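S.K.: Fold the following and give me the result.
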Amino acid sequence: MTTKIALITGGYTGEAEVSFKSSDFVYSQLDKNKYDVYLITITKENWYHVTDAGIKIPVRKDDFTLEIDGHIIKFDLAFILIHGSPGEDGRLQGYFDMIDLPYTTCNALTSALTMNKGYTKALLQDISSLHHSNSVMLREFDRENAKQVVEQKLKLPYFVKPNAGGSSIGMTKVKEASELQDALDKAYDAENTGKQVLVEEFIVGREFSQGIFRNSAGELIVLPATEVKTTREFFDFEAKYIPGLTEEITPADLTDEQKERSVRVLKEIYLRLDCKGMVRVDYFLESETGNMYFIEINTVPGQTAQSFIPQQVRAYGMTETGFYGELIEASLRFK
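M.R.: I've put the predicted structure just below:
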């Protein structure tokens, strides 16, 4: 019998449109001789699968099964491709833990922690060779005085972003004090991000994104890095998803020392946070010092043909089909 995979897409935030593109690509790459794949869409209103005949079948939430033509479809694994809530913040992971269904991502605790950028930085503070920009984390009750708090503790320019968001939604680079309040409001009001804001001092340097995963043999594999060069003010939502605004160089032009350092640091981050499956770490190499500055970790990174992870998989010498198969087999083995 083939392994039954629930390929889960959609979500509750503005990142849903990216999730649909990721799931379309992954579906096209999965080996259908080994895996019986069902695309499951999750929205706030419905959880469902659409059959080849165009019939919408609701997911039975008590055990995450489908009933199609009188047959019950029970899944062996959930392949989670929801960027943002509820697929990247631990909510789905907690549900799957309760019904004993393995999944491809980090566990519920790690997923929840890493969606909180401030908490993540706190956990990674003492990793050798990893630096962190000065920052302030603001909660909802700080909102009235947020501007004054930032101006007292940080120096311009700033990055202002939702503390639990993704795809740079709600993010602003602030170069002048007059821009700060609008940026704070934008971050606070970003949909389904928890009403928390992270403000960080800007680091001048080269920006990189790099994937790491555990394969079916249990080995940690660090993929080649991608350097990001954008014509935008920073790597915002438009720069990420509109062709022509960003140059992505994979593999990045790094010295042997920089490559060795990034591999060592990424493995420590993965282990420190108890990650599973594939994750992607974004970081700067500061121009003046060459120091490595942590930006964020993505536990459900984008998977379109042009996304960083597929680029890096190809640069590593794997096919996407082989890579996704490794993720599935590792998730089943180390559940």
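
S.K.: When you work out contacts or count neighbours from here on, use the C-alpha atoms and nothing else.
M.R.: Noted.

S.K.: ends of stretch 240-259, how far apart?
M.R.: By Cα to Cα, to the nearest Å, the extent of stretch 240-259 from end to end equals 24 Å.

S.K.: mind listing what's buried in the helix ranked longest in the chain?
M.R.: Looking across the chain with DSSP state H, the single longest helix is helix 256-272. Neighbour-count burial for helix 256-272, counted by 16 or more other Cα atoms under 10 Å, picks out 262, 263, 265, 266, 267, 269, 270.

S.K.: Another for comparison:
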Amino acid sequence: MAKILFLAQFAPTNGKKVIPLSSEEKFYAETYHLPICDILEKYGYDYVTSSDVKELIQNYAQYDLVWSVYNRLGFRNCEVFVQSICEYYNLPYIGATPNVRALVEDKSMSKQLAEHLQIPTAKWVVASSKYPLSAVAPFNGPYFVKPRFGSASIGIDESCLCETWQHTIEKANSFLQNDIEVIVEEYINGIYYGVPILNNTEIPLIAVPHFQTSDKIGNIITNSQKRFTEGGMKRFICQNEGLNKILKYYSNMYFMQMQPCDYARIDYIVEKDTGIPYFLEVNTLMNLGQKGGFVASFLESGFNSYDEIIRYIIDLGLSKVKK
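M.R.: From the prediction side, this is the model:
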């Protein structure tokens, strides 16, 4: 039987529990990381769990498959670290390859692929400490300012929505002062939609899209709302068959171009006035927890339980292990 290493922030390490330090961390542990650990145990997999990537670095030869759900490891460009280590040791892993992960973690480059595929995309510019925003607005507002790299919603709140270019520059500078590069998007007044995808031996499995609303200004959804530690966010399964068909078409086209990748969620904003879906970003390490949108959509798309979804993903990884 193949031996699996499961890496997660709150995965038990050397037999000891990792204690969450905040309500958001507790949510992640109890609805995401620990349930996956329970599934590995419940179904008799040969596995080790750890919250320390040194377990991989020091003991890589003991494992046949790695599954890391770490989004951040505390250093720049950490998103591709575990997968790169696996590639170095020719060790199979679950997820996206480092080059694909790098593409999607860069919100600017991922938008360029969407444009190339002729998927509607709002205007945008990027800025860094070396190359700050120009004094003259490149397009009309309102504007939305957020970190350019990374898939989490940390740092996103109502102050990210800026009516004027001067306000946009000030907000961007607040990120740049902390060495966080930014992307400034043309704000689309609409609703956020997510389209979860699982790879398959033939065509990808694309779940029914879900959408989310917020009581924040501009329908902005914060990191705390996504972790259910702050109220005001609601999630629904989309029942609009016409819109679902368009979103699935775009998502299938995009997913086929971002291979190799085992699973992903592609996000859009559907403009209220026109009904046009604009590509927003893509995530290859979204929340796979019991209360996440990814799971909610697939439970409406042929899967009968959370366990079944997680075991499907594990099987994608095990299929890469040489017999």
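
S.K.: Any idea what the TM-score is?
M.R.: After superposition, the two chains reach a TM-score of 0.83 (TM-score structural alignment, normalised by the length of the second structure), with 299 aligned residues with a Cα RMSD of 2.7 Å.

S.K.: picking that back up, what helices and strands are in contact with the longest helix of the first structure?
M.R.: Packing partners of helix 256-272 of the first structure (3 or more Cα pairs under 8 Å, 6 or more residues apart in numbering; DSSP states H and E): strand 205-214, strand 220-222.

S.K.: Need the winner for burial among the ones you listed.
M.R.: Among these, strand 205-214 has the highest mean neighbour count (mean count of other Cα atoms under 10 Å), at a mean of 22.

S.K.: Quick one: the residues in the second structure that stretch 278-296 of the first structure pairs up with.
M.R.: Residues 263-281 of the second structure are matched to stretch 278-296 of the first structure when aligned by TM-score structural alignment.

S.K.: distance between that stretch and the chain's centre?
M.R.: Computed by Cα atoms, centre = their mean, to the nearest Å, the chain-centroid distance of stretch 263-281 of the second structure equals 15 Å.

S.K.: quick check, nearest of the buried residues of helix 256-272 of the first structure to residue 139 of the first structure?
M.R.: When these are ranked by distance to residue 139 of the first structure (Cα to Cα), residue 269 comes first, at 25.5 Å.

S.K.: how about the aligned residue in the second structure for the closest one, what does it touch?
M.R.: Residue pairing (TM-score structural alignment): residue 269 of the first structure is matched to residue 254 of the second structure. By Cα atoms under 8 Å, 6 or more residues apart in numbering, residue 254 of the second structure lies in contact with 113, 114, 117.

S.K.: Ranking by neighbours, what's the top pick from those?
M.R.: Highest neighbour count within those, by other Cα atoms under 10 Å: residue 114, with 22 neighbours.

S.K.: Then that residue would be within a strand, right?
M.R.: No - Residue 114 of the second structure is assigned helix when assessed by DSSP: H, G, I helix; E, B strand; the rest coil, not a strand.

S.K.: returning to what we had before: buried sites along the match of stretch 278-296 of the first structure?
M.R.: For stretch 263-281 of the second structure, the neighbour count (16+ other Cα under 10 Å) marks 263-271, 276-281 as buried.

S.K.: Same check on stretch 22-30 of the second structure?
M.R.: Across stretch 22-30 of the second structure, burial judged by 16+ other Cα under 10 Å covers 24, 26, 27, 28, 29.

S.K.: if you skip the residues just before and after it, what's nearest to the residue nearest the centre of the first structure?
M.R.: In the first structure, the centroid-proximal residue (Cα atoms, centre = their mean) is residue 298; its distance is 2.7 Å. Among residues not flanking residue 298 of the first structure along the chain, residue 280 sits closest, at 5.1 Å (Cα to Cα, 6 or more residues apart in numbering).

S.K.: Now find how far off-centre stretch 32-42 of the first structure is within its chain.
M.R.: Relative to its parent chain, stretch 32-42 of the first structure has a centroid offset of 21 Å by Cα atoms, centre = their mean.

S.K.: which other residues reach stretch 208-226 of the first structure?
M.R.: For stretch 208-226 of the first structure, contacts defined as Cα under 8 Å, 6+ apart pick out 227-228, 248-252, 263, 266-267, 270, 276-285, 308-309, 312-313, 315-316, 326-327, 329-331, 333.

S.K.: no, scratch that, I was asking about stretch 77-92 of the second structure
M.R.: With contacts defined as Cα under 8 Å, 6+ apart, stretch 77-92 of the second structure is touched by 53, 57, 60, 63-66, 68, 70-73, 93, 96-99, 101-102, 105, 150, 317, 320-321.

S.K.: Show only the entries of these found in strands.
M.R.: Using DSSP state E, the members of the contacts of stretch 77-92 of the second structure that fall in strands are 65, 66, 68, 93.

S.K.: which two from those residues end up farthest apart in space?
M.R.: Greatest spatial distance among these (Cα to Cα): 65 and 68, at 10.0 Å.

S.K.: rewinding a little: residue 192 of the second structure: which of the ones in strands among the contacts of stretch 77-92 of the second structure is nearest?
M.R.: Among these, and counting by Cα to Cα, the member closest to residue 192 of the second structure is residue 68, at 26.8 Å.

S.K.: can you pull out the helices in the stretch 101-250 of the first structure?
M.R.: 108-115, 117-123, 146-153, 180-188, 237-241 (DSSP state H, counting those that start in this stretch).

S.K.: Okay, buried residues for the shortest one please.
M.R.: Read it as helix 237-241 of the first structure. 239, 240.

S.K.: Equivalent analysis for the second one, please.
M.R.: Of the residues in helix 117-123 of the first structure, those with enough neighbours to count as buried (16+ other Cα under 10 Å) are 117, 118, 120, 121.

S.K.: quick one on the thing from earlier: quick check: the two most widely separated of the buried residues of stretch 263-281 of the second structure?
M.R.: Of all the pairs that those form, the one spanning the most space (Cα to Cα) is 263 and 271, at 26.1 Å.

S.K.: if we can go back for a sec, wait, isn't the residue nearest to the centre of the first structure in contact with residue 279?
M.R.: Yes - with contact defined as Cα atoms under 8 Å, residue 298 of the first structure reaches residue 279; the gap is 5.6 Å.
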